[in-house]
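S.K.: Sharing a sequence plus its predicted fold:
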Amino acid sequence: MVLAAGTGWSTSARAQAATPTVAVIEVNGRIDPIVADFIRDSLRTAERGSSEVLVIQLDSPGDLLSGGQMRALTTRLSRTPIPVAVWVGASGSHAYRGAALLADVAPLVGIAQGSRIGECPDCRVRPGLRTARSLSASEAQAAKAADLVAPTIGDFIVDLDGRTVNGHTLQTARVVQRGGQPRREPSVQVSFAKLALVQRLLHTVASPSVAYLLLVAGMLLIVFEFFTVGVGLAGGAGALFLVLAAFGLAVLPARPLGIGLLALGVAGLSIDVQTGAPRFWTGIGAVSLVAGTWMLYDGLHLPLVTAVLVLLGAALFMLAAMPSVVRARFSTPTIGRETMVGEMGTATADLNPEGMVRVREALWQARTNRATPIAAGDAIRVAGVEGLVLQVEPAGVDDTATGGAGA
């Protein structure tokens, strides 16, 4: 949606506008370089147009900008020739830390009931925002951190009427008679603008939770592709996820050590992927995944629910799903599971009657039909294959003695 916003505030310029407009731009989520560019572009559009005021509808927990980038943005807002207003809404919205700096430099600030603002020690223009805690709507108004409380964007625009910014008195409402009673209603057209589709995608992947999810999912899909035959959709999707994650992590304060630990975690689980049971590298991988999750961001914390769900999903994928995929691959007719009959191996656990054996450098579930259990470390011979389970017997037992075990 294109903004219609204005620069000139002379009487002649205003007279030319048959119906004044108010441009509203929606800023949601952390203020990253994508959002900062969007605000600057909106200001340029407003300065070329004929809007009565530019309103920033704000709902943000903070920013991801460097100190210089944030100073440049707030300086741009404070020096624009058009009136700028910030409304923290709708109800339940918040403007903390770097996001509160936008309100700090705005000539007019409103907040909806149920929203909160503050936690911004760097604020200078509005001392009420310079607090270690957030303020409710009524507290913000009492502390002069906000000029007015308005439940909706429409009420906020109406309440701007008559307020003066840089010598210009805003005209956003008129009084009409409704049922014999005077009532104020908007006298301006309102246009809304938000990030374009591609910008929204890039802004979304720069979210700490989304970037983390894309990174882990991308690595898991690459592992899945590595253990399957040929190049398929999993590898392509994994590569795309990693590219998007790389963009998000480039914007976020990501620690290389955290990324490395996550990669080590996935690699560790991959080493034991054919075992079907936790082993040494599984433990290393699990610890690395948890540590990488904890250390991924500097100054940001992932939601606990997100971290737990991703870690559990990764563990289930690698320990439950991947072993089945690998065994299915090695037991397909194209590879020839019948050729495993007669192969020699070693029992890695007691078979009484079931356990684990190592054959062809891979671990398999195995079963013996002999009355005497096979001890861990004993040599075995594959006598048959039933699905993904090997039928085994002690090495040295011939077919006559066993009654001719078969596949």
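M.R.: Yep, it's here. Residues are numbered from 1 along each chain as shown.
S.K.: okay, CA-based contacts and neighbour counts for the rest of this
M.R.: Fine.
S.K.: all helices for the stretch 1-150 of the chain, in order.
M.R.: With helices called from DSSP state H, counting those that start in this stretch, the stretch 1-150 of the chain shows them at 11-16, 33-48, 67-79, 98-105, 137-142.
S.K.: Which of these sits closest to H168?
M.R.: H168 lies closest to helix 11-16 among these, at 9.9 Å (CA to CA).
S.K.: where do the helices sit along the stretch 251-400 of the chain?
M.R.: According to DSSP H, counting those that start in this stretch, the helices that the stretch 251-400 of the chain contains are 256-271, 280-295, 304-316, 322-330, 399-402.
S.K.: How far away from the center of its chain is the shortest one?
M.R.: In this case it means helix 399-402. Helix 399-402 sits 61 Å away from the centroid of its parent chain (CA atoms, centre = their mean, to the nearest Å).
S.K.: How about the second one?
M.R.: Relative to the centre of its chain, helix 280-295 is centred 21 Å away, using CA atoms, centre = their mean.
S.K.: How about the third one?
M.R.: Centre-to-centre, helix 304-316 and its host chain are 14 Å apart (CA atoms, centre = their mean).
S.K.: That one vs helix 280-295, what angle?
M.R.: 160 degrees (axes from the mean of the first three to the mean of the last three CA atoms, to 10 degrees).
S.K.: Residues contacting helix 304-316, please?
M.R.: 209, 213, 216-217, 220, 286, 289-290, 293 (CA atoms under 8 Å, 6 or more residues apart in numbering).
S.K.: Second structure for comparison follows:
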Amino acid sequence: MRFLFSCLLFLFFFVQATSAQVVVVELKNTITPASDDIVNEALGNAQLENAEALIIILNTPGGSLEDTKKIIEYIETSPVPVIGYVYPKGATAWSAGTLILLATDIASMAPNTIIGSAQPVEMTAEGTRPIEDDKIINAVVALAEERARQHGRNVTAAREFVTKNLNLNAEQAMNGDVIEVISPNIEELLIKVDGMKVKGRILNTSGADYTYYAPSLRLMLLNLLSDPILASLLLLVGIYSLVFGLTSPGYGAEVFGVISISLGLIGLGFSINIAALFLIALGMALLVFELYTPSFGLIGIAGIACIVLGSILIVPLGYPGLYSPEFLSTLLISLLAPAIILGFFLAFAVYKVMKIRTKKPAIGEIIGDISETIDAITPETTGYVRYQGEYWIAKSRERIEPKTKVVIIGKDGAVLIVKSLQGSP
């Protein structure tokens, strides 16, 4: 009896150990250089665990076209079936998210979610604008159409996502043959896709366990730095810290500036605008030069303008991207506002530096001020006086008794020359 129980227990754990597994990875917020690495790493993990499928949860305003193409390539070359899932309720997979969904083996959406608006856009110093270049538009259209055709989906809708910024909710996408499944949660999704044939295998996902994939620490850090707003702020803070460090050495600001700039460039995928770097370098040189001019004027203003303009241009503007218009507007404001605010702060700081530099030396200002003797002072001996709460050594050509008001008439090194207030004119 004990032997039979042991066998049953072993069989139970064996069945649990060999039950179907599904890996879930989330693509939230912007599609960045870290996103494709996260998907690639998750696919490798799913393959290593012999998972039934990988679910990519999409809730994104869009992102880089180049990174989107890499994610699509990883999905197509992986032997693990990939299920795209716009989730949770109210989520959106605009622009790049729509193209990724079209490339997945099974496309699904939760109720009250939206896909579409996949026309490439670019961000300029004046604002955001759709890309009208036929070469780029046709390339993105072909990418969307081919992925839809490959999985037996609506090719016309795939084209209109790009050319007409078509938007569809879950029911419209289902009725229009853009997706295969509508599901309110992952558990029901796994039941509905069970038995589907994908990449030469029949999915066995009904009741399967699923686990969320946690990216490595390196990818988590890269994903954090890859946020366009954070990366741009790191660049701006680093630039101004470097300016302060070079003009006021000894406080470590220049070291912090170099680190901050490096992190910002890593976050942007080392997409560097040479002209922007030239403007920043020129602005820093003008500000340093301004410190050696008589007053704060046109040179300093020109330096600040160069730094602000270079800070705005150093982000990858003009490069085709797949973002929603709402996200681009937020991004542009987030870039301009810190640049302008920090520019005014820098102007104020430089103004204060120049004011201090041209200020009359404090030594000359004490002449004519009143102090009080603590000790007796004679022509032969010195004594202490109290001046503005401080104790100074003083001497005089006349005898002055303690606790007598005196006027400062000169200074000999660290020794004040005083005279009795009664004897002063």
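M.R.: Okay, I see it. Since the structure is predicted, the reported quantities are computational estimates derived from the model, not experimental observations.
S.K.: still on that earlier bit, okay if I get the helices of the stretch 1-150 of structure 1 as CSV plus mean neighbour count?
M.R.: Shown next, in CSV, are the helices of the stretch 1-150 of structure 1 (neighbours: other CA atoms under 10 Å):
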stretch, mean neighbour count
helix 11-16, 11
helix 33-48, 19
helix 67-79, 14
helix 98-105, 27
helix 137-142, 19
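S.K.: before we move on, back to that, of all the helices of the stretch 251-400 of structure 1, which one is nearest D159 of structure 1?
M.R.: Closest among the helices of the stretch 251-400 of structure 1, using CA to CA: helix 304-316, at 40.2 Å.
S.K.: ok, back up a step: which stretch among the helices of the stretch 1-150 of structure 1 comes nearest E354 of structure 1?
M.R.: helix 33-48 (57.8 Å).
S.K.: now that closest one against helix 67-79, angle please.
M.R.: Using the same axes, to 10 degrees: helix 33-48 of structure 1 against helix 67-79 is 20 degrees.
S.K.: that older thread, okay, the helices of the stretch 251-400 of structure 1 in JSON lines with mean neighbour count next?
M.R.: What follows is the helices of the stretch 251-400 of structure 1, written out as JSON lines (neighbours: other CA under 10 Å):
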{"stretch": "helix 256-271", "mean neighbour count": "21"}
{"stretch": "helix 280-295", "mean neighbour count": "20"}
{"stretch": "helix 304-316", "mean neighbour count": "14"}
{"stretch": "helix 322-330", "mean neighbour count": "18"}
{"stretch": "helix 399-402", "mean neighbour count": "10"}
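S.K.: which residue packs closest to S209 of structure 1, ignoring adjacent ones?
M.R.: Distances taken as CA to CA, 6 or more residues apart in numbering put L302 closest to S209 of structure 1, at 6.2 Å, once the chain neighbours are dropped.
S.K.: thought that neighbour was touching S207?
M.R.: No. Contact status for L302 of structure 1 versus S207: not in contact, 10.0 Å apart, counting by CA atoms under 8 Å.
S.K.: Can you find the partner of F344 of structure 2 in structure 1?
M.R.: Alignment note (TM-score structural alignment): F344 of structure 2 maps to L316 of structure 1.
S.K.: I meant A231 of structure 2, not that one.
M.R.: By TM-score structural alignment, A231 of structure 2 lines up with A211.
S.K.: hmm, back to that, more neighbours: L302 and S207 of structure 1, which one.
M.R.: Set L302 of structure 1 next to S207 and count neighbours by other CA atoms under 10 Å: S207 wins out with 21 against 18.
S.K.: so that one touches G248, yeah?
M.R.: Yes. Between S207 of structure 1 and G248 there is a contact under CA under 8 Å: 6.9 Å.
S.K.: quick one: contacts of stretch 172-182 of structure 2?
M.R.: Outside stretch 172-182 of structure 2, the residues touching it (CA under 8 Å, 6+ apart) are 102, 106-111, 148, 153-154, 157-158, 170-171, 189, 192-193.
S.K.: The nearest residue to T275 of structure 1 once chain neighbours are set aside: neighbouring residues, count only.
M.R.: The shortest distance from T275 of structure 1 to any non-neighbouring residue, by CA to CA, 6+ apart, is to L363 (5.0 Å). Residues near L363 of structure 1, counting by other CA under 10 Å, number 22.
S.K.: Now do the contacts for the residue nearest to T60 of structure 2 when sequence neighbours are not counted.
M.R.: Spatial nearest neighbour of T60 of structure 2, excluding adjacent residues (CA to CA, 6+ apart): N29 at 4.6 Å. Contact analysis of N29 of structure 2 by CA under 8 Å, 6+ apart lists 59-62.
S.K.: among those, which are in strands?
M.R.: 59-62 (DSSP state E).
S.K.: now, among these, which is nearest to P88 of structure 2?
M.R.: N59 (7.9 Å).
S.K.: Surely the closest one touches A91?
M.R.: Yes. Using CA under 8 Å, N59 of structure 2 makes contact with A91 at a distance of 5.3 Å.
S.K.: Looking at those two, which has the bigger crowd around it?
M.R.: N59 (25 against 21).
S.K.: tell me the contacts of that one?
M.R.: Applying CA under 8 Å, 6+ apart, the residues contacting N59 of structure 2 are 27-29, 86-88, 91-93, 97.
S.K.: Tabulate those in CSV, adding columns for distance to A362 of structure 2.
M.R.: CSV is the format used below for those (distance: CA to CA, whole Å):
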residue, distance to A362 of structure 2
L27, 61
K28, 59
N29, 56
V86, 68
Y87, 67
P88, 67
A91, 64
T92, 64
A93, 65
G97, 64
